[in-house]
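1. Any chance you could fold what I've pasted below:
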Amino acid sequence: MKAAASARQILTQLHEVMASRMHAQGKLDRVVEIVGESLDSEVCSIYLLRDGMLELYATRGLNASAVHVTRMAIGEGLTGTIAEQIETLNLAEAKAHPDFQYRPETGEEKFHSFAGVPIVYRERAVGVLCVQHVDPRRYEDVEIEALQTTAMVLSELIAHNELVDEEAVRGLTAAQTGPVTIEGLSLAKGLASGVAVFHQPRITIDQVVADDTEAERQRVYRAFDKMREGIDTMTSQAEFRVGGEHAEVLQTYKMFAYDEGWSRRINEAIDSGLTAEAAIERVQQRTRMRMREIDDPLLADRMHDLEDLSNRLLRIVSGQLGTAATHGLRRDTILIAKNLGPAELLEYDRRRLKGVVLEEGSLTSHVVIVARAMGIAVLGRARGVRGIVREGDEILIDADAGTAIVRPAQQMLTAFETRFAKSRERQALYAELRHVEPFTRCGTRIQVMMNAGLREDISSLSLVGADGIGLFRTEFQFLVSSTLPQREKQFRLYRDVLDAAGDKPVIFRTVDIGGDKAVPYLRSGEAEHDENPAMGWRALRLALEREGLLKVQARALIEAAAGRTLHVMFPMVSEPWEFDAAKAVFETQLKYLKAQKKTLPEAIKYGAMLEVPALAEVLDLLIPRLSFLSVGTNDLTQFLFAADRANPKLAERYDWLSPAILRFMRRIALATEGREVELGVCGEMGGRRLEALALLGLGFRRFSITPVSVGPIKELVRKVDLQQLSKVMMGLLSQPPESIRYELQEWATANDIDVD
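-> Have a look, this model is predicted:
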């Protein structure tokens, strides 16, 4: 690069070109001359997106006859790769790159070195700016930055002069203008339709060239001050001052926020003539390039921290703060996000939010647990969704099938609406059963209860006609809080839930956090290194070690249940002594409150969740101490098969109707027969009609399931003759066929039992 050609000089010349009355083609021709001369590069070319292809629009150094003739698809050749990946290439020998393609009409055979940057508008590549040189050499960092600066200016020129397809200017590719079916992982089942709204609204940089450099510098200084103030406040909170790895992560984050090198690079970009937003974006582009070159995962994580801080700074300086929840939802909405936290989801209007599509997400993530409780369909692992969907696009989610249709054609919309209408009709039929008690054809009363975790969930009790709350997940309050919920706050929640439930029982599961439901204020050094968090330091294991946590919860529950019967269930019990230890905490608090002359519960009924297979080996010892036993099928399944449910390769691999699961469940049912203990099942297995049919045949008489499943299971119960069904199940278990699922479906169909 010529020493005299600074980025500032390039930008000044580009500004003059932009301000001239020259036609758009003339401006592009002048730009390639300026950049080529400044970088002392024999070739400088501009490719723009037209009709879905990258077309050579202007060049210095290649054959002029190739302009508007040479075209390549996105992903084709080096230029197409840059546009597809939205990344910079810097090659000493272009021909050595696996994506290199030679175009004879350009006359480029004599050039060796190659560097190219994407021309980006609204987060989409609308073109490519590239340079070539005869001698093999990598371009210097300052030269790449000059190209990136030029590309920013070009994006403004392109947008204002309609040089590319309208769809490209609006940030679209060919795949973003018609119907697209997205496949993902079903995280929370259901059908939903609405318009796409991005959780984090996109930041649009409308002005690239600064009018007043000093004013832009002051804007950045103020943004840095505001960002650092927010991070200082966060890191000074009590829960982050106790040490541990999370505190170290925050300190590293804080170190980046105060990094003088980062702020200096942004200042240098402003010195070259960029606005504050454009300067931050240019430095961020350089960071992304470095991230792609880093093999060390620890260093890569740190670069991700810097990327996150850049986004934060960009939002502050542009004034585009907050999420879509801040501005409110105006129509039925499908939320689009990379990932979400449970607290973020709860900020949205439940009347408008119909579904969520995540690029990431897993079956056990906190947000999915909350979404299921809210009755919101969630599709996860939808890779690239933010690049396919536009704000305001119509989206149809079929989370049952694990798909979403973006911009559906009319026939797709009609078919979906027909299916949706049938679903509503079915729901209306189920609603008519809300006052009907679920007796089997042979006269056995089955308890159909519902799961809950939010205060608002209790309203569903009367709406669906559940017999009570068979599982109230107390951890929701912990997951959405930045600090440990105080006893008074817990007390108010539990009292409100009991008041709302009235005469119907509520089974409170003590807090199940830790492991994959980590909260920052209760982490330990050991827990940070759990290789399999689902089987690590969590649930009752955590509560017994952090006895103060369980004491506070025990006292809050006992006080809330004053004058009523309190049902308490301990999660992830592995051995009887763990149940005894947890019960002792409650009994100690009961004794203390009695001494304080407090009004006590009429009775406390203690139960356990059977999720750990080891507990089945000692049920004869534990059952005499229990009032009830609930089988947690979600965790039990993954422990029995040693298969992480969050792993998409395993999520659908192991069938709930396999002989291994069903024989294990039958064994538990036999262990409780004739004993004074109520046996139930909580989890997704009990909410599926065919699986519920199998469980009824195995001897289970109480189900705790999602509210939307209550009606379907009540309707199913009324069609079943237990004696007949039990014989069928015993036959299937004694001599298992190739597919128990298929055989049971055939039997159900023959007996007029709908199991879809």
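2. from here on, contacts and neighbour counts on C-alpha atoms
-> Will do.
3. I'd like the next helix or strand past the helix or strand harbouring Val126.
-> Assigned by DSSP states H and E, Val126 falls within strand 124-133. Proceeding N to C from strand 124-133, the next assigned helix or strand is helix 141-161, under DSSP H and E.
4. Quick check: next helix or strand after that next one?
-> Downstream of helix 141-161 (by DSSP H and E), the next one is helix 166-169.
5. Give me the residues contacting that next one.
-> Leu49, Tyr121, Arg122, Arg124, Ala125, Val126, Ile158, Ala159, Glu162, Thr173, Ala174, Thr177 (CA atoms under 8 Å, 6 or more residues apart in numbering).
6. Buried only: go through these for me.
-> Buried by 16 or more other CA atoms under 10 Å: Leu49, Tyr121, Arg122, Arg124, Ala125, Val126, Ile158, Ala159, Thr173, out of the contacts of helix 166-169.
7. For the fourth one, give me its contacts.
-> Going back to what we said before, that points to Arg124. Arg124 touches Ile86, Ala168, Gly171, Leu172, Thr173, counting by CA under 8 Å, 6+ apart.
8. Distance check, the residue nearest in space to the middle of the chain against Arg292.
-> By CA atoms, centre = their mean, the chain has its centre lying nearest to Asn339, at 2.9 Å. According to CA to CA, to the nearest Å, Asn339 stands 22 Å off from Arg292.
9. Which parts of the stretch 451-600 of the chain are strands?
-> 469-473, 506-509, 565-570 (DSSP state E, counting those that start in this stretch).
10. still on that earlier bit, need the buried ones among the contacts of helix 166-169 in CSV with distance to Leu640, can you?
-> Below are the buried ones among the contacts of helix 166-169 laid out as CSV (distance: CA to CA, whole Å):
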residue, distance to Leu640
Leu49, 54
Tyr121, 51
Arg122, 48
Arg124, 46
Ala125, 48
Val126, 51
Ile158, 59
Ala159, 58
Thr173, 46
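11. ok, of those residues, which one's closest to Leu345?
-> Arg122 (25.7 Å; CA to CA).
12. Apart from its neighbours in sequence, what residue is nearest that closest one?
-> For Arg122, ignoring the flanking residues on the chain, the nearest one in space by CA to CA, 6 or more residues apart in numbering is Gly171 at 5.4 Å.
13. The one you found contacts Gly127, correct?
-> No. In this structure Gly171 lies outside contact range of Gly127 using CA atoms under 8 Å: 11.7 Å.
14. Pick out whichever of these two has more residues nearby.
-> Comparing Gly171 with Gly127 by neighbour count (other CA atoms under 10 Å), the higher total belongs to Gly127, at 32 against 19.
15. ok, the more buried one to Phe224 distance?
-> Per CA to CA, Gly127 is found 32 Å from Phe224.
16. Could you also give me the structure for this next sequence, so I can compare it with the first?
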Amino acid sequence: MPLSAAASAREILTGLHDVMAGRGTAQSKLDKVVDLIAEALESEVCSIYLLRDNKLELFATHGLRKEAVHVTRLSLGQGLVGTIAAENRILNLAEAAEHPAFAYRPETGEERFHSFAGVPIVRLESPVGVLAVQHADPRRYEDVEIEALQTVAMVLSEMIAGARLVDGARRSRLRSAGPLRLAGLKLVAGMAKGQAVFHQPRVVVEHTVAEDTEAERERVYGAFRKMREQIDAMTKEAEFGTAGEHQEILETYKMFAYDEGWSRRINEAIDSGLTAEAAIERVQQRMRSRMRDIDDPLLQDRMHDLEDLSNRLLRIVSGRFGTAAQTGLARDTVLIARNLGPAELLEYDRRRLKAVLLEEGSLTSHMTIVARAMGVPVVGRLTDIRHSVEEGETILVDGDNGSVIVRPTRVLGAGFEHRLTLRQQRRAEFEAVRNLPAVSQDGVPIGVMVNAGLAEDAEGLELIGADGIGLFRTEFQFLVSATLPGRDRQQRLYTKVLEAAGDRPVVFRTVDIGGDKALPYLTDIRDESENPAMGWRALRLSLERSTLMKAQARALIEAAAGKVLRVMFPMISEPWEYEEARKLFEEQVDWARKGHRKLPTRIEFGAMLEVPALAETLDQLLPRIDFLSIGTNDLTQFLFAADRADPRLAERYDWLSPAILRFLRRIAKQACEAGVPVRVCGEMGGRPLEAMALIGIGIQDFSITPAAVGPIKAMVRSLDVSKVRARMEQLLDRPPVNMRKTLGDWAKRHRLAVD
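-> This next block holds a predicted model:
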């Protein structure tokens, strides 16, 4: 193809459009297409391979032997054509036979052709075929020739889909390949079954050949203007921050949105004869091809950002706005997204939302925290999940193991349904005991409260069978808001929670933000340290930003008028921090009194022990507090110097380690001697075997996830506390090699409900 032929790409597309619009069978049209492309590109060979029954079949050729059509078939990854389709990449070779993947097929008569170039034919972001050209002379093809091939391949994908040559393009490949198993990072436990729904529905480009290039150009210009307005608004109002994005990412988005090179490439694609949508997708395909060759994680992130912007531009130009939450869920849904913000998650109908699958996601993200409170299973770090699943396909989610099955067979589906039924039966058994008191066989009462963060959680206390809320995470309101919640908004929430809880106690933890819980509207609290969990967060931040804490204190005081107010301060490292926080709070009580506002009947102040250093000064702290809560999640990572957000460490250190149990036994004993109630808040207390061990070292109060109330009550009602305490003393004096196995075996012998 001469260099000047690049300008004739539109003429090629016009010819293809005429072929597609004309009469004849799909086969006769493909035969005309290869002749047309070969002539336009001055190519000795032009061949089209299509994916059928998971094999790449030679469908049409100009230059190879016609007898090979529908006879030559290659597996994915086999030969040059198979490599292009399997890896969704371009090959441009001067000597085809020298490539390690080269596979000679004698029936084609291709032995006299040296040079080879091939591009994938892509539909719904997945290869469904290959377009290849060959020459006898050994040479690499010019960039303009490759560009022309890629543009033609895009138009071919529309023709192939319309003719149903591959049974709906990508879907045929996926179904013929059978069920897809994926392994990710367990973020929120639970099992679920539902239909795949994309948080941002995918735009399928239906029309690729433009009738009026100037009109298409104006459509793109308009879409760019609208997208840039949106990005500017994000920068000013920080609305984009609700998805957990950091300021530097937002600046990168803005940089890409105004990148002239990107818009120029889209314009060039329109010049070749593509519609606005096809031009955007054409440039997107080129970008994805480059992403596969990038090893630098930072550059990969930047390319992902550009792809997100491309998707935004595509939705704008096609007029397809909104998320799946805004259009509504019509069936049991497994939601799929790259990432998700807490506010976006809360927009979904909880009755229909069964699970969430993310390409990214982390254990400490805002969305994960909210999903855990909602009881929605979440699996993250599922690479390329958005490109591996079709809308509406059945998905089985095992959040307990971080595994996912797409398009399950009957056998897999039946096995999953059996496990799900057993789980539901166990849940029914737990529901039978949820309203019974958590009293052991030897008459020891155990307090079972729940962790919460939403007003709806308080409304369900009676249904759950919990004694109250032992930890209300006030930061949820801050995480799901686009702007800083004022005192009035906070007060309305706290009033609603207290009214819904009735006579049941509610412990409000003052706001725990900062560190890894960055708020987009408070840019000056952003923590850039390597370990934000140990940085400027929680009470440290609140004491520094006293106006933030004053507003919350006043909101809590006014909301609890005429009631008992229980307040807990998080992340205390030394007693003086508690003293300062309490003093600030009591100053707001004086403010309310002077303003003749109605006060709480009583205020109880508590401390949250998450930092190991505080255990060494409990003798100073205990006389000043009304209750002590132990946050086992943070405490564990600090004790082991192991970041629980790191998947390599998430399961490495056991909660039943003698180091943790001895540490907690010392705290429980000291608090008991001082007459201060002590409660365990966190996932450790929500696991029956771990809770049994905690009871054995003197813990008698728990605040756990709502889903754990039934299992913990069942365990408590099967337990003889005196026996487990005696056993724990023995085991902690002389720890076994495997504490978990030893305790589990002991529990089974005594028929305790710890499964």
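17. what's the TM-score for these two chains?
-> Laid over one another, the chains give 0.93 as their TM-score (TM-score structural alignment, normalised by the length of structure 2), with 750 aligned residues with a CA RMSD of 2.5 Å.
18. re earlier: let me have the strands of the stretch 451-600 of structure 1 in TSV, extended by distance to Met72 of structure 1.
-> Compiled in TSV, the strands of the stretch 451-600 of structure 1 are given as follows (distance: least, CA to CA, whole Å):
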stretch	distance to Met72 of structure 1
strand 469-473	56
strand 506-509	60
strand 565-570	62
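19. looking at these, which is buried most?
-> strand 469-473 (a mean of 26; mean count of other CA atoms under 10 Å).
20. Run through who's touching it.
-> Contacts of strand 469-473 of structure 1 (CA under 8 Å, 6+ apart): 449-453, 461, 504-512, 682, 703-705.
21. In structure 2, what sits opposite Ala73 of structure 1 in the alignment?
-> Using TM-score structural alignment, the partner of Ala73 of structure 1 in structure 2 is Ser75.
22. what about the helices in the stretch 151-300 of structure 2?
-> Ranges of helices in the stretch 151-300 of structure 2, per DSSP state H, counting those that start in this stretch, are 170-176, 213-237, 247-257, 260-271, 276-291, 297-318.
23. Based on its surroundings, how many neighbours for the alignment partner in structure 2 of Leu313 of structure 1?
-> Correspondence of Leu313 of structure 1 to structure 2, assessed by TM-score structural alignment: Leu313. Leu313 of structure 2 has 24 neighbours, counted by other CA under 10 Å.
24. How about Phe638 of structure 2?
-> By other CA under 10 Å, 18 other residues sit near Phe638 of structure 2.
25. Check the one 10 residues further on too.
-> Here the neighbour count serves as a burial measure; for Arg648 of structure 2 (other CA under 10 Å) it reads 10.
26. Equivalent analysis for the one 4 residues further on, please.
-> Using other CA under 10 Å, Arg652 of structure 2 has 11 other residues around it.
27. swap in Glu391 of structure 1?
-> Applying other CA under 10 Å, we find 14 residues neighbouring Glu391 of structure 1.
28. Leu716 of structure 1 matches what in structure 2?
-> By TM-score structural alignment, Leu716 of structure 1 lines up with Met715.
29. quick one: that match is in a strand?
-> No. Going by DSSP: H, G, I helix; E, B strand; the rest coil, the assignment for Met715 of structure 2 is helix, not a strand.
30. need the contact list for it.
-> Pro688, Met692, Leu752, Ala753, Val754.
31. if I pick the last one, what's in contact with it?
-> Spelled out, it's Val754 of structure 2. The neighbourhood of Val754 of structure 2, defined by CA under 8 Å, 6+ apart, consists of Pro688, Leu689, Pro711, Met715, Gly744, Ala747.
32. now those: which count as buried?
-> The buried subset of those - by 16+ other CA under 10 Å - is Pro688, Leu689, Pro711, Met715, Gly744, Ala747.
33. Mind checking which of these are in helices?
-> Pro688, Leu689, Pro711, Met715, Gly744, Ala747 (DSSP state H).
34. Going by residue numbers, what spans are strands in the stretch 601-750 of structure 1?
-> Using DSSP E, counting those that start in this stretch, strands in the stretch 601-750 of structure 1 cover 603-610, 628-632, 678-682, 702-705.
35. most packed of those strands?
-> strand 702-705 (a mean of 27).
36. tell me which strands and helices that strand is in contact with?
-> strand 447-452, strand 469-473, strand 678-682 (3 or more CA pairs under 8 Å, 6 or more residues apart in numbering; DSSP states H and E).
37. export the ones you listed to JSON lines and tack on distance to Arg441 of structure 1?
-> Converted to JSON lines, those look like this (distance: least, CA to CA, whole Å):
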{"stretch": "strand 447-452", "distance to Arg441 of structure 1": "15"}
{"stretch": "strand 469-473", "distance to Arg441 of structure 1": "24"}
{"stretch": "strand 678-682", "distance to Arg441 of structure 1": "20"}
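38. So for Gln237 of structure 1, which of these sits nearest?
-> strand 469-473 (26.7 Å).
39. what's near enough to touch Leu433 of structure 1?
-> Neighbours of Leu433 of structure 1 in contact, by CA under 8 Å, 6+ apart: Val464, Gly465, Gly711, Lys714, Glu715.
40. Next, see which of these are matched by contacts in structure 2.
-> Mapping these onto structure 2 (both residues aligned by TM-score structural alignment, their matches' CA atoms under 8 Å) leaves Gly711, Lys714, Glu715 still in contact.
41. from those, which is closest to Ser362 of structure 1?
-> Gly711 (27.0 Å).
42. quick one, what contacts the nearest residue to the closest one once chain neighbours are set aside?
-> Counting by CA to CA, 6+ apart, Gly711 of structure 1 lies nearest to Tyr430, which is 4.6 Å off, once chain neighbours are set aside. Each residue near Tyr430 of structure 1 by CA under 8 Å, 6+ apart is listed here: Val464, Gly711, Pro712, Glu715.
43. Compare these with structure 2 and list the ones that remain.
-> With both residues aligned by TM-score structural alignment, their matches' CA under 8 Å as the criterion, the contacts of Tyr430 of structure 1 preserved in structure 2: Gly711, Pro712, Glu715.
44. Now render those residues as JSON lines, adding distance to Arg282 of structure 1.
-> Formatted as JSON lines, those follow (distance: CA to CA, whole Å):
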{"residue": "Gly711", "distance to Arg282 of structure 1": "56"}
{"residue": "Pro712", "distance to Arg282 of structure 1": "55"}
{"residue": "Glu715", "distance to Arg282 of structure 1": "61"}
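45. Closest one of these to Ala404 of structure 1?
-> Nearest to Ala404 of structure 1 among those: Pro712, at 24.4 Å, using CA to CA.
46. my guess is that closest one meets Leu690, correct?
-> No. With contact defined as CA under 8 Å, Pro712 of structure 1 does not reach Leu690; the gap is 10.9 Å.
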